[in-house]
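# Output the structure for:
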Amino acid sequence: MIIIAGLGNPGAKYEKNRHNIGFMAADEIGRRWRFGPSRAKFQSVVSEGEVETANGAVRVLLMKPQTFMNESGRAVGEAARFYKVTPQDIIVFHDEIDLAPGRFRMKTGGGAAGQNGIRSIISQVGADFRRARMGVGHPGEKHLVMPHVLGDFHKAESPWLQALLNACADALPFALAGDDERYQGEVLRLAPAPKFSPRQAARGEL
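Reported below is the predicted structural model:
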């Protein structure tokens, strides 16, 4: 069993926020691989599915914690204990302000780098889980970070956003087979990040 957790905040108010890109990735994965119906479990909305990889079929629990971002670890930890999975069997999709919009990086272990959802998960399962970091860009000033991540994606960002979500779903078998480097490369091949002027990105002129 592999647990895939997309991070975000529950409710219509937050649905299109940059902070909710993890929820968006989870939704796209569920659609692409035709996961089963959603239900409430582990303080989350969860669905289950099976994905064919080079190493055979892999069972996946897809979860969107409903605890709000800062308490995501409570939900992920509960699921991890129930299924007795190791941190290496947990993949967390989340927004990353230290990556330019549309960039994508896989990482295992390390600190939270200011991402409170990641900090919460570290507190519950340790640091050695796998992070699918989805770039949303930095607004340029520290005091602007919160309104930036809790702001909605601009309409002009839709092309790269949808391409990234599709790529994360389409290339998923590589991650489920344990080849994070190949997964990262394939996502970037399928969804090359757009070229932004940092000044334009900071002003929202995308």
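
# Only C-alpha atoms from now on, for both contacts and neighbour counts.
Noted.

# mind listing the strands for this structure?
Remark: strands assigned in the chain by DSSP state E are 2-6, 39-41, 44-53, 56-65, 90-96, 104-108, 130-135.

# buried ones in the fourth one?
Using 16 or more other Cα atoms under 10 Å as the test for burial, strand 56-65 gives 58, 60-65.

# One more: the second one?
Within strand 39-41, the residues scored as buried using 16+ other Cα under 10 Å are Lys41.

# Packing partners of it?
strand 44-53 (3 or more Cα pairs under 8 Å, 6 or more residues apart in numbering; DSSP states H and E).

# Over to the third one?
Secondary structure elements in contact with strand 44-53, counted by 3+ Cα pairs under 8 Å, 6+ apart, are strand 39-41, strand 56-65, helix 172-176.

# Could you dump those into TSV and include distance to Arg133?
Listed next are the helices and strands packed on strand 44-53 as TSV, based on distance: least, Cα to Cα, whole Å:
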stretch	distance to Arg133
strand 39-41	25
strand 56-65	16
helix 172-176	13
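
# Would you tell me which of those gets closest to Ile121?
strand 56-65 (11.1 Å; Cα to Cα).

# Give me the distance between Val145 and Arg133.
Distance, Val145 to Arg133, using Cα to Cα, to the nearest Å: 17 Å.

# Which one's more surrounded, the two?
Counted by other Cα atoms under 10 Å, Val145 and Arg133 do not tie: Arg133 has more neighbours, with 22 against 15.

# residue contacts, the more buried one?
By Cα atoms under 8 Å, 6 or more residues apart in numbering, the contact set of Arg133 is 93-96, 104-107.

# Compute the distance between it and Phe104, please.
Taking Cα to Cα, one finds Arg133 at 6 Å from Phe104.

# At which residues are the helices of this structure located?
In the chain, the segments counted as helices under DSSP state H are 21-32, 72-83, 116-125, 145-149, 158-170, 172-176, 180-190, 198-203.

# Now distance to Glu50 too, for these, in a markdown table please.
Below are the helices of the chain laid out as a markdown table (distance: least, Cα to Cα, whole Å):
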| stretch | distance to Glu50 |
| --- | --- |
| helix 21-32 | 10 |
| helix 72-83 | 16 |
| helix 116-125 | 24 |
| helix 145-149 | 32 |
| helix 158-170 | 13 |
| helix 172-176 | 10 |
| helix 180-190 | 18 |
| helix 198-203 | 38 |
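
# Another sequence for comparison is provided below:
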Amino acid sequence: MSVAFLLTTLVVVVTPGTGVVYTLAAGLSHGRRASVTAAFACTLGIVPHLLATVTGLAALLHTSAVAYETVKYLGVGYLLYMAWATLRDRDALTVAARSEPQSAGRVIVSGVLLNLLNPKLTMFFVAFLPQFVPAGAEGSAAAMLRLGGVFMALTFVVFAAYGLFAAAVRDRVLARPGVLTGVRRVFAVCFVGLSARLAVA
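A predicted model of the protein is given here:
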């Protein structure tokens, strides 16, 4: 495995995007367990894109404008929904002594959908992974799966670190009503901005 692959993957994963915003929100809202669950969910959402790339299904998105636009705008719609839900649910970012934790299933479903409805992730794999696998080499599919596994592992570690940091400062940040409102608005704006970036891609 080349150093170039690891460095490129790390840069891509560390750069804040939809998954990072979602993991930070989970950490601030519900603590360490939810942040790790969110990181796992975002990582799990990579699996369909990786399998599509390896099996050649990604060629459909690459060659069919209708298919690509359909998935893209489903993703845009879901991001806008996340922005609306963040502003609407005033109890989402709270700190209470005995607050009920958000169910792991709900966190996982939301995290998986965020990545699943992002066709740019499939396009990234299509353009990225083949560069590190010799063309026509025997076992190239297995090699791409291994590289994809490394990408997923780094994604989980980095996202979990983001989320755990957010969970560590949640009491200080969320105990202040003014900061609480500001944080909710910032997350909503981030989701709207990410949806706009995906829409014009």
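
# Now the TM-score, please.
The TM-score (TM-score structural alignment, normalised by the length of the second structure) is 0.24; 87 aligned residues with a Cα RMSD of 6.0 Å.

# quick one on the thing from earlier: indicate which one of the helices and strands packed on strand 44-53 of the first structure is closest to Arg74 of the first structure.
strand 56-65 (8.5 Å).

# Show me what the closest one is packed up against.
Contacting strand 56-65 of the first structure under the criterion 3+ Cα pairs under 8 Å, 6+ apart are the following elements: strand 2-6, helix 21-32, strand 44-53, helix 72-83.

# still on that earlier bit, between which two of the contacts of Arg133 of the first structure is the distance greatest?
With Cα to Cα as the measure, no two of these lie farther apart than Asp95 and Lys107, at 13.1 Å.

# More neighbours: which of these two?
Of the pair Asp95 of the first structure and Lys107, Asp95 is the one with more neighbours under other Cα under 10 Å, namely 26 against 16.

# you'd agree the more buried one is up against His148?
No. Under the criterion of Cα atoms under 8 Å, Asp95 of the first structure is not in contact with His148, lying 11.3 Å apart.

# what's the closest of the helices of the first structure to Ser44 of the first structure?
Of all the helices of the first structure, helix 72-83 comes closest under Cα to Cα, at 6.5 Å.

# The closest one vs strand 44-53, what angle?
60 degrees (axes from the mean of the first three to the mean of the last three Cα atoms, to 10 degrees).

# other SSEs contacting helix 72-83 of the first structure?
So helix 72-83 of the first structure, by 3+ Cα pairs under 8 Å, 6+ apart, packs with strand 2-6, strand 56-65, helix 116-125.

# Could you export these as JSON lines, including distance to Gly73 of the first structure?
Shown next, in JSON lines, are those (distance: least, Cα to Cα, whole Å):
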{"stretch": "strand 2-6", "distance to Gly73 of the first structure": "10"}
{"stretch": "strand 56-65", "distance to Gly73 of the first structure": "9"}
{"stretch": "helix 116-125", "distance to Gly73 of the first structure": "4"}
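
# And those: which comes nearest Pro198 of the first structure?
Among these, if distance is taken as Cα to Cα, the winner is helix 116-125, at 24.5 Å.

# isn't Tyr23 of the first structure right next to Leu62, touching?
Careful, residue 23 of the first structure is Phe; it's not Tyr. No. Contact criterion Cα under 8 Å: Phe23 of the first structure and Leu62 do not qualify, at 10.1 Å.

# Common neighbours of those two, please.
Common neighbours of Phe23 of the first structure and Leu62 (Cα under 8 Å, 6+ apart) are Gly6.

# check which helix or strand covers Ala161 of the second structure.
Ala161 of the second structure belongs to helix 140-168 when assigned by DSSP states H and E.

# Can you name every helix or strand that that helix contacts?
helix 3-14, helix 18-30, helix 32-44, helix 47-55.

# Direction-wise, compare that helix with helix 3-14 and give the angle.
Using the same axes, to 10 degrees: helix 140-168 of the second structure against helix 3-14 is 40 degrees.

# give the contact list for the nearest residue to Leu188 of the first structure once chain neighbours are set aside.
Nearest residue to Leu188 of the first structure in three dimensions, chain neighbours excluded: Phe104, at 6.8 Å (Cα to Cα, 6 or more residues apart in numbering). By Cα under 8 Å, 6+ apart, the contact set of Phe104 of the first structure is 132-135, 184, 187-188.

# Of those, which is the most crowded?
Busiest of these [other Cα under 10 Å] is Met134, holding 28 neighbours.

# one step back: could you save the buried residues of strand 56-65 of the first structure as CSV and add columns showing distance to Leu176 of the first structure?
Compiled in CSV, the buried residues of strand 56-65 of the first structure are given as follows (distance: Cα to Cα, whole Å):
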residue, distance to Leu176 of the first structure
Val58, 7
Val60, 9
Leu61, 12
Leu62, 12
Met63, 15
Lys64, 18
Pro65, 20
